[in-house]
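**Q** whatever this is, show me its structure:
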Amino acid sequence: MATWTSFPHTRDYAFDATSVRKHWARLHAGDREPLPTNAKVLAAWALLHQGEFRKAFDAGMQLGPEGTTVANKAACMYANYLEPREKNKHELFLQAAERAAAQAAAEPDNANAHFLHAYALGRYSQGISVAKALTQGVGGKIKSSLENAIHLEPGHADAYITLGTFHAEVIDKVGALIGNMTYGARKDIALKLFEQGLALIPKSPIALIEYANGLVILEGDTRMDEATALYERAAKTKPLDAVERLDVEIAQAELAE
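**A** Reported below is the predicted structural model:
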């Protein structure tokens, strides 16, 4: 595997097993991942939250099935935020999706196996173009996996937000009529999903960003002021870990343009 680009602020988030356990509920408010009982799994999560994505990935992969979720999350976060090469990024997402699909088959009640399958495919789709991905039959898999995650964990805020983004992007690419007929994508459902997700994690910078993007996709300039306000909230968030730091920086960069 190619060398991974380093997150430059690891010293700002010096997590260890003790501090991750202390802040677990806040760190995982969006995905509701259960607190690990295996100390080595918890240590891998500490590496992820610190921004040591490659180390977290390697540690998770070495732990077998117990480490699959943290390995997939590390790979997806790295690919989404830090990998500069499109080919490598696509490969990382597809590999994570494949591992998550196998995990979901082996552990059908694991909400985050379904969620990370959908997340990886969704980011891959955005990378190659949503329209192209839909022709490859990816859309139905994303929607099904996100709905499974919500069914298994009704408090899975990240799944609500991601499913809202799915509805919005399908409508944007194929139109409201075809989107509804083919994928069940509807504007009212998308907006409700965003609202449900944000209600669960109102201070999450990525939730604020995705909701803002969805408003612009679905409503255009009529909701631009609201979208800008959401970005401003995201930009002012005090990040708790490396992933939130990257989200906050995205919001700040967008506002600076």
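**Q** switch to C-alpha atoms for all contacts and neighbour counts from now on
**A** Will do.
**Q** helix or strand next in line after the lengthiest helix in the chain, which one?
**A** In the chain, assigned by DSSP state H, the helix with the most residues is helix 86-106. Once the chain leaves helix 86-106, the next helix or strand it forms, by DSSP states H and E, is helix 111-128.
**Q** list the buried ones in that following helix?
**A** For helix 111-128, the neighbour count (16 or more other CA atoms under 10 Å) marks 111-125, 127 as buried.
**Q** next, the angle helix 86-106 makes with that helix.
**A** Angle, helix 111-128 to helix 86-106, by axes from the mean of the first three to the mean of the last three CA atoms, to 10 degrees: 150 degrees.
**Q** now what about helix 111-128, what contacts it?
**A** Contact partners of helix 111-128, identified using CA atoms under 8 Å, 6 or more residues apart in numbering, comprise 31, 33, 69, 72-73, 76, 80, 86, 89-90, 93-94, 96-101, 103-104, 107, 132-134, 138, 141-143, 145-146, 148-150, 152-153, 159, 162, 166.
**Q** to check against the first, give me the structure of this:
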Amino acid sequence: MTASAQSHWRYLCLFVLCLFSLHVYAAVDDDEADDEMDEVTAEELQMQDIPVDQRIFQEKWNDVPYKKSYFTYTDAQIRQKWDYLMRGLKVPYPSASYLKKEMEKYPFMKEGIENFHGDYNELEQRYLDVWRLFFAGDFQKARVEGLKLGTIGKIPALFSQLMNAIYLTERQSTKYMLLQDVANTAEEYFDDMDEARGDPEVAPIIAVVELGYAYAIARIAEESPVPIIVARRYIGKIKNSADDIVKIMPTQPLAYAFRAGVDAGIMRRVGKFTGRMTYGARTTTVEDSFAKALELAPDIPIINYEYANALIYMNRKRDLNKAISYLEKAMKIRPEYSMDALDVMYSYKRLQEVRLYALNFRSFRKFEKLRRKFSKITDRNLTSVLSDPITMDMLNHPEKYKLPEKK
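**A** Now for the predicted structure:
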């Protein structure tokens, strides 16, 4: 064999070995991923949105598991505490002067406000009343009253609905409908808000509405079968919104935490390799974005527990102790209003799940698969703080815990 032929043969062998190594790496990563084609119907794949049964708004929502009086504030207390209560969302205080200035500049912000006749002092009081309900945890009433107050009123209304869906709803199916309705309602304002995107005084409003939309879609996607995630283009919608929110509001801690959570969630479902190659999900994005969020607001429970989740989604058991430390940190934060209180409660429940995984499973994929199977069979919402943490008996015998069919 000539020197030229030998050289060619060596390069060919090297090329084949590289391909083989890449295949093995992908296979190992895919073994960690949720590559199983979950059973879905053709009808489910054709639906871009979850149908919303309006009866979910006529039923009485579950109460928060604490006394609402703990976080029921006077007008003066709300003004005094506003910056702290809004350290995550960065919503401007709805003073009469702010409302007048922005609503005269952007008439769409007045649309949908019931019984408004130009008295901005009265309007400020109405907004305060709705936020008071949200801070206390009176979510159903906050939603009803907030929807009467146009774009700005929809912020406490939609976040009340998010909190109820995620933490207080018993059924997974009801949770999904509530989340889909949040996304639908927020989406109605996107075209109107385009004209105000470059205005720094209105940017927080735009960012929070878009965050509500993206957060609702993300919470649906995180437990949905992979074929549905792909068919409904959830990942593209969520990633685009996450990037947009950070761009619009670079001082909003929850924007960075959400952006980080998006990439971590992708790795959770499809693994690191597929997540990076197909969706551009990167561990550096997760770490850098959470670092920024924690720098801006280290004492927000949801940022700490979502960082814990992200560490597990990216690295499985390798960073388990670190993840547990962030869940414990979230549990120790003293809440000042409903959202933080529920986040703290869920941190405790999530910690029990993580310990169950650590003690009983070698495979994260298997744990996740059993967890989703349990929720699918029982229709139970696993993020509800009103139900007990999941156990091995629940995972092994989900049929024993199935909720009765709704009439």
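**Q** from the contacts of helix 111-128 of the first structure, keep the buried residues only.
**A** Buried members of these, counted by 16+ other CA under 10 Å: 31, 33, 69, 72-73, 76, 80, 89-90, 93-94, 96-101, 103-104, 133-134, 138, 142-143, 145-146, 148-150, 152-153, 159, 162, 166.
**Q** okay, the longest helix of the first structure sits on what stretch of the second structure?
**A** Using TM-score structural alignment, helix 86-106 of the first structure corresponds to residues 172-192 of the second structure.
**Q** now stretch 12-30 of the first structure
**A** Mapping stretch 12-30 of the first structure onto the second structure (TM-score structural alignment) gives residues 70-88.
**Q** straight-line length of the matching stretch, end to end?
**A** Start and end residues of stretch 70-88 of the second structure are separated by 20 Å (CA to CA, to the nearest Å).
**Q** and that stretch, how far out from the chain's middle?
**A** 23 Å (CA atoms, centre = their mean, to the nearest Å).
**Q** can you give me the buried ones in that stretch?
**A** 71-73, 78, 85, 87-88.
**Q** with adjacent residues omitted, what lies nearest to residue 372 of the second structure?
**A** Nearest residue to residue 372 of the second structure, sequence neighbours excluded (CA to CA, 6 or more residues apart in numbering): residue 223, at 6.7 Å.
**Q** likewise residue 79 of the second structure?
**A** Nearest non-adjacent residue to residue 79 of the second structure, counting by CA to CA, 6+ apart: residue 93, 7.8 Å away.
**Q** hang on, isn't the one you found packed against residue 82?
**A** Yes - look at residue 93 of the second structure against residue 82 with CA atoms under 8 Å: they come within range, at 7.0 Å.
**Q** mean shift of the longest helix of the first structure relative to the second structure?
**A** Compared with the second structure after fitting, helix 86-106 of the first structure deviates on average by 1.2 Å (mean CA distance after the TM-score superposition for the first structure).
**Q** dump the residue contacts of the residue opposite residue 249 of the second structure in the first structure once aligned.
**A** Aligned by TM-score structural alignment, residue 249 of the second structure pairs with residue 153 of the first structure. Residue 153 of the first structure is in contact with 32, 111, counting by CA under 8 Å, 6+ apart.
**Q** switch the cut-off to 7 Å
**A** With contact set as CA atoms under 7 Å, 6 or more residues apart in numbering, residue 153 of the first structure has these partners: residue 111.
**Q** and residue 301 of the second structure, how many neighbours?
**A** Per other CA atoms under 10 Å, the neighbour tally for residue 301 of the second structure reads 29.
**Q** I meant to write residue 21 of the second structure there.
**A** 12.
**Q** and for residue 3 of the second structure?
**A** Neighbours of residue 3 of the second structure under the rule other CA under 10 Å: 8.
**Q** in stretch 175-183 of the first structure, what counts as buried?
**A** 176, 179-180, 183.
**Q** and the furthest pair within these?
**A** By the measure CA to CA, 176 and 183 form the most distant pair in those, at 10.1 Å.
**Q** what sits in contact with each of those two?
**A** By CA under 7 Å, 6+ apart, residue 176 of the first structure and residue 183 have no common neighbours.
**Q** what span of the first structure lines up against stretch 138-150 of the second structure?
**A** Stretch 138-150 of the second structure maps onto residues 52-64 of the first structure, going by TM-score structural alignment.
**Q** how far does that stretch sit from the chain's center?
**A** That offset, for stretch 52-64 of the first structure, works out to 18 Å (CA atoms, centre = their mean).
**Q** do stretch 61-81 of the second structure as well
**A** On CA atoms, centre = their mean, the centre of stretch 61-81 of the second structure falls 23 Å from the chain's centre.
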